[in-house]
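Asker: model this:
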Amino acid sequence: MPLVTEKIIPWPAVRPYDKQSVPVPGTKRPGQSAHYRNGVWGLVDENTPNSLVTLDQIFADGMKAGKNRNFLGYRAVVSQNPLKFAPTYTWITYGEVDTRRRYVGSALHMLFQKGELVGGEFQTVGIWSPNRPEWQIIDISLQTYQKVAVSLYDTLGKDSVAYSIEHSHLSIIFATAEHIPTLLKLASSVPMLKVIVCIDTISPDAAKLLREWSKTVGLTFKEFAELEAFGKANPVEPIPAYPELVASICYTSGTTSNPKGVVLTHKNLALATQSNLYGMELPEDAVLMSYLPLAHIYERICELCSIAVGGRIGYFTGDPLRLLEDAQILKPNFFPSVPRVLNRVYQAAMVGGNVPGIKGKLFNKALQTKLANLHATGEVKHAFWDRLVFRKIQAVLGGQIELVTSGSAPISSEVMDFLKVAFACEVAEGYGMTENAATCSKAWPNDPTASGTVGPPQPVNEVKLIDVPTMGYTSEDKPNPRGELCVRGANCFKTYYKDEKNTREAVDEEGWVHTGDVAEIDSAGRIKIVDRVKNIMKLSQGEYVALEKIENLYGSTPIVAQIYVHGDGLQSYLVAIVIPDPVQLAAVAASVTGKRISVEDPAALAASCNDPAVVAHVLATLTKVAKQQDLKGFEMIKRVHLSMNPFSVENNTMTPTMKIRRKDAHNLYKAEIDALYALGEPSSSKL
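Answerer: Down below sits the predicted model:
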């Protein structure tokens, strides 16, 4: 039974799958498409009845379900050596969070009033922590007392952390114990920083040491419980927010330069949340599994949706290797996720299902039956096959999953269709960015042909396409208009903080945010991302190639865990660095060499990466995929280097949102790339 709340707007009895978005009459202009709006709900904004317009409204709505309702859950640590977690979740209620948000908010307000904390343009407060209940408690307290949240990415490099602190004028930061030494070492370069609050419960000796170290660098160290006690002793009534009040400066991880601070207001975030509640179907007492970084806007909006309907949020232990264990204990209904995790679920299920004998035959019969039903009617459930075959896959995420969302990067149609029939629930791909509060478009449930698209505009948005003549995309293209996707709505930001140049490039005078992504709007009004305006380069023969687009196509191949495609303006062809999936690589190496290789043997896996026969097999697999995807000859990878040294945040080749830093990735593998080009372009007969 769905939660009863006026904020959830149910679907109509009949959904117009053929008109998921509609062009607004009279808006078509030369060089761009018409404006498109949601085909069911049109365009909603702060004037729409019952809409959420501030973040404190969201928590107030969550509280309506009752103070004793469970809210934030975590697995307690029962042993440090070895590290062991409780086999159940411990819960903090809505009422307990209500009390603690007042303590934390009152303490912060008093410290700013007394001058112990000094704001810049805004009274900013930093949070540097992985996902946990305290993160949400702190953020809710900031929403309640008109403070501005600044998230420091848990994996940001030292330079970017210092830049964000200085740029947003942070005078106080809540941090986990592991980050405090970094902040203390940075103290001399960020003189505006005055107070550090330790979120973790630490020993008296550790607290004394950090307190003394802080004094030597001119900082005040506080424990979280100490700050809460100060707020309890100095209570201040909540200060109501208003729609245009700045709620957060959210730093996007730049791939080439300093992060950009996206200024998001209460209205931006609240209406993005409201928009996602249109058509949301979750059970009473629904629970969300929180593992994607709360420092990123996608996870924050998903959790705000959960709060708005009085739902529960369960946090993973922080260890990716325990994620499935956490899920099986929590049994979530809502699993916000990303392709890199969902691809692993798909690959593991396919490897487990495609086995010899009756088990493999049953798996394939079940899969083909359910896929046929999906493509014919949009139905994802099947009483017999779900019980016999897919129940085991559903049990991987606890067995009660009802909504899986995929965002942050493209995911293949094949994987999406599989996940829909395997989990027998709504699996929706969406599209958004920090600049529009992670809310732009989302696929509709039970749409037989939704996979491969990111659905129609959300109710809070309208979109249009602008011609990109240099890449051959125009609003007059047949059968469907194509061009750079632009989005406008009450959820969209207006400015990068103290960055006029980038603001002018991103937001035009009519309020349209230019996404940098090339999209097509199909005959049903759905958006399909087809290319990227940036990251195009010209090969020596004059052909333009979009490197990210090519990486995304190759990246759906099971053998590929990561891929970096490189083009050189002095060369006529592309090369690539491929980080293979260990399980797939072991299978390929065994079939090519006839020798069994263990996934647990890193030396053997690394050696197989240097085997010419293995390399040739992987390249042939990629070439087959390229032809299936209709890549042009010059868009195909002609030479490849295999490596077990992955791109990562730690070696500075990836951003915290898992986008490749192209310059740094090239530098890491420069010698190998040069060696590939030194071999010359292979003839087609060798592919």
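Asker: only C-alpha atoms from now on, for both contacts and neighbour counts.
Answerer: Noted.
Asker: spatially central residue in the chain, please.
Answerer: Among the residues of the chain, the smallest C-alpha distance to the mean C-alpha position (C-alpha atoms, centre = their mean) belongs to Ser408, namely 4.2 Å.
Asker: confirm that it sits in a helix.
Answerer: No - according to DSSP: H, G, I helix; E, B strand; the rest coil, the state of Ser408 is coil, so it is not within a helix.
Asker: so what's it up against?
Answerer: Contact partners of Ser408, counting by C-alpha atoms under 8 Å, 6 or more residues apart in numbering, are 298, 338-339, 431-433, 657.
Asker: so which of those residues sit within strands?
Answerer: With DSSP state E as the criterion, strands contain Tyr431 from among those.
Asker: here's the other one to compare against:
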Amino acid sequence: MTITTIPLPEKVDYQNQSVAVPGTKRPGQTAHYQNAVYGLLDASSPVILTTLPQIFDNGYNMNPDARLLGHRPVISTEPLKFGPYVWQTYRQVDVRRRRIGSALHSLFQKGELKAEDMETVGIWSQNRPEWQLVEFALHAYRKVGVSLYDTLGKDSVEYIINHAQLAILFTTADHIPALLKMASKIPVLKMIVSFDPLDKQVRNALSAWGETVGVQIKELSEIESYGEANLVDPLPASLDQIASLCYTSGTTSNPKGAVLTHGNLATSAFSNMFGIDYPPNSCLLSYLPLAHIYERVVELTTVAVGGCIGFFTGDPLRLLEDAQFLKPHFFPSVPRVLNRVYQSAMAAGNVPGLKGALFRTAVQTKLDQLHATGVNTHPIWDRLVFRKIRAVLGGNLLLVSTGSAPISAEVIDFLKIAFFCEVTEENCGTCTHTFKGDPSCGGTIGPPQPVNEIKLVDVPSMNYTSEDKPNPRGELCVRGMNCFISYYKDEKNTTETLKDGWIHTGDVAEIDSHGRFKIIDRVKNIMKLAQGEYVALEKVENMYTACPIVQQMYVHGDSLQPYLLAVVIPDPIVLAPIASTILEKKITPENAAELKDAVKDPRVIDEVLSLLTQEAKRNNLAGFEFVKRIYLSTDPFTVDDNTLTPTLKLRRKDAYAKFKTELDGLYALGEPSSVSNKL
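Answerer: All right, here's what the predicted structure looks like:
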């Protein structure tokens, strides 16, 4: 039986989106909450997808000859140019996954590849069709996938290969020399498979090098040929069979490997089929790292509903170009990207004269309509104003989703009216999801998914309790079929995170009168200021990042000091006109040298701090949460300088180290006057 999407009922009671399970309230925590529309699904539910091969088969059975995996081939190297998308169908992908899976099964069976306690297979690559081809093969042949972020440094790569006991690793040609260099430190690795065809001379050199360190070099085409000669049918999968080790990006220490079963991943994708209405062969643009569980789940959902996945070229600067060619229906994203979209649209539209007046009228008219009715289309303003914004991402968007970090209600609501499509906020890849058409869900993460229960547990140190009025507050805890079962070989972190069968997420949430959850704080990264106030630094950063001037921000506190500092990397598009006005000369966003000089000017610093203070007031931050001094820089936090993780999360210790001299210098100036924010 083929399972299709399960849309919301025609009439939804938006006032009651989740229900408290009777008899589950305990001291120090709320009751357990379940989805009010769909209830709670488990393995005994009559209609459910519980293994990853079932996910693939469900999409395949809708139309084997439909498009599945697409990419833009290189048509010129000098200059670099890419052609339109070319596609592999479900039928073609099925043939290739069987070949790859059969080859891996044979290599392990014959002992050419050896496993410790499970047959693990690594993938170290940017998103591309081959990534999913290998993953589909692993699902079908009882292998455990281990994904490595493409931008991981050698220490993390070495750690994961040894920790997961990877005997074989699929990767891109550019990573092969780095792997061979570290071969003595990763003796478990015996075979490297290149996704890219290798030039004969390069192949001979790499193979000769590999022989000296005991590592075979193969191409994907060889693995497929070997599998075709040793073809076996896919092996049966079960709900509790381990399918993946998903390693965190390691913000503070070694990456942790979350153990995920077929049931975890399949039911995550299946639960996303509730409350949506995809047309046949809907298309997703794949650019968020597949090593991250959020992107993995949304792509599995796309496959489950018979959709297709178009992979970006690998260059973030070409992402909009990719969208123009692909014209996706589904654009999964993260707040960092969507905040930039919002800021750019506002900067382009909110200008002097008639054009700016029309833009502001259109925005306010549609926002008023959205908040009153939940409707985000308008016959006049969509055609006159918002059609151009929607066209930036191809013009066919039906759904934009965001996860991994909080995003402001203002940004969510603007994107709903600007793209005139559904924009949903999710959490925990994915344990909650906003309802389509909910007029007031902006800023919330919605009710629990149909496979999850949620409760809030008191955080006394931060004064969050389940008895708070008007809304209960506490650490968000989740359980359900899609929740990971442990951290691999890591009892300490497993015990700290999984308590009494619940995942303690580290997010502080409240539940509103409509039964929706809202992330309001973080349990981690709390520090105490000199006067005793507790500050959640990530929360403060998230509040400030909605300010258009902010491209990146690091908020810093010292327990010996009574106030906060910040390093701000300003958005050049927003900074340039501010600097031009203050310095009384024309400065363009492209003029990096003049912008670098401008951020050193005390008047520019004062103006940026003033904008940040306005944002803090707008978000009702407490006085001690205000940033009192800032350092402006045009030198961003990056993965390359180790201040960002591969998922673009800030490595706080390294961010501080990068700007230690400047931050210490700001504190040396002494506490600013309480009546002025000037430096």
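Asker: TM-score for the pair, please.
Answerer: Here the TM-score for the pair of chains, by TM-score structural alignment, normalised by the length of the second structure, is 0.99; 677 aligned residues with a C-alpha RMSD of 1.0 Å.
Asker: if we can go back for a sec, trace the residue nearest to the centre of the first structure over to the second structure, please.
Answerer: Matched by TM-score structural alignment, Ser408 of the first structure corresponds to Ser404 in the second structure.
Asker: do Lys67 of the first structure as well
Answerer: Using TM-score structural alignment as the criterion, the counterpart of Lys67 of the first structure in the second structure is Pro64.
Asker: how about Pro320 of the first structure?
Answerer: Matched to the second structure by TM-score structural alignment, Pro320 of the first structure sits across from Pro316.
Asker: before we move on, what about Ala561 of the first structure?
Answerer: Taking TM-score structural alignment, Ala561 of the first structure has Gln551 as its aligned residue in the second structure.
Asker: isn't that match right next to Asp571, touching?
Answerer: Yes - in this structure Gln551 of the second structure lies within contact range of Asp571 using C-alpha atoms under 8 Å: 4.7 Å.
Asker: which of those two has more residues huddled nearby?
Answerer: With neighbours defined as other C-alpha atoms under 10 Å, Gln551 of the second structure and Asp571 compare such that Gln551 has more, 21 against 18.
Asker: and the gap between the more buried one and Leu288 of the second structure?
Answerer: Spatial separation of Gln551 of the second structure from Leu288 of the second structure under the definition C-alpha to C-alpha, to the nearest Å is 19 Å.
Asker: go on, Leu611 of the second structure?
Answerer: The spacing between Leu611 of the second structure and Leu288 of the second structure, counted by C-alpha to C-alpha, is 31 Å.
Asker: what do you get for Ser486 of the second structure?
Answerer: According to C-alpha to C-alpha, Ser486 of the second structure stands 24 Å off from Leu288 of the second structure.
Asker: the stretch 401-550 of the first structure: helices as residue ranges?
Answerer: In order along the chain, the stretch 401-550 of the first structure carries the following helices (DSSP state H, counting those that start in this stretch): 413-423, 500-506, 547-555.
Asker: what's the average distance of the second one to the second structure?
Answerer: With both structures laid over each other, helix 500-506 of the first structure and its partner residues in the second structure are 0.4 Å apart on average (mean C-alpha distance after the TM-score superposition for the first structure).
Asker: try the first one
Answerer: Taken over the aligned residues, the distance from helix 413-423 of the first structure to the second structure averages 0.6 Å (mean C-alpha distance after the TM-score superposition for the first structure).
Asker: ok, residues contacting that helix?
Answerer: Counting contacts by C-alpha under 8 Å, 6+ apart, the residues outside helix 413-423 of the first structure that touch it are 342-343, 346, 367, 370-371, 374, 380-381, 386, 390, 393-394, 401, 426-427, 451-452.
Asker: one more: stretch 31-39 of the second structure?
Answerer: 16-25, 40, 447-450, 452-456.
Asker: how about it, aligned to which bit of the first structure?
Answerer: The alignment of stretch 31-39 of the second structure onto the first structure (TM-score structural alignment) spans residues 34-42.
Asker: run the chain-centre distance for that stretch.
Answerer: Averaging C-alpha positions (C-alpha atoms, centre = their mean, to the nearest Å) puts stretch 34-42 of the first structure 25 Å from its chain's average.
Asker: also stretch 603-615 of the first structure?
Answerer: Its chain's C-alpha centre lies 33 Å from the corresponding centre of stretch 603-615 of the first structure when counted by C-alpha atoms, centre = their mean.
Asker: what's the end-to-end length of that stretch?
Answerer: Terminal residues of stretch 603-615 of the first structure are spaced 16 Å apart (C-alpha to C-alpha).
Asker: picking that back up, ok, how many other residues are close to the match of Lys67 of the first structure?
Answerer: By the other C-alpha under 10 Å criterion, the neighbourhood of Pro64 of the second structure contains 17 residues.
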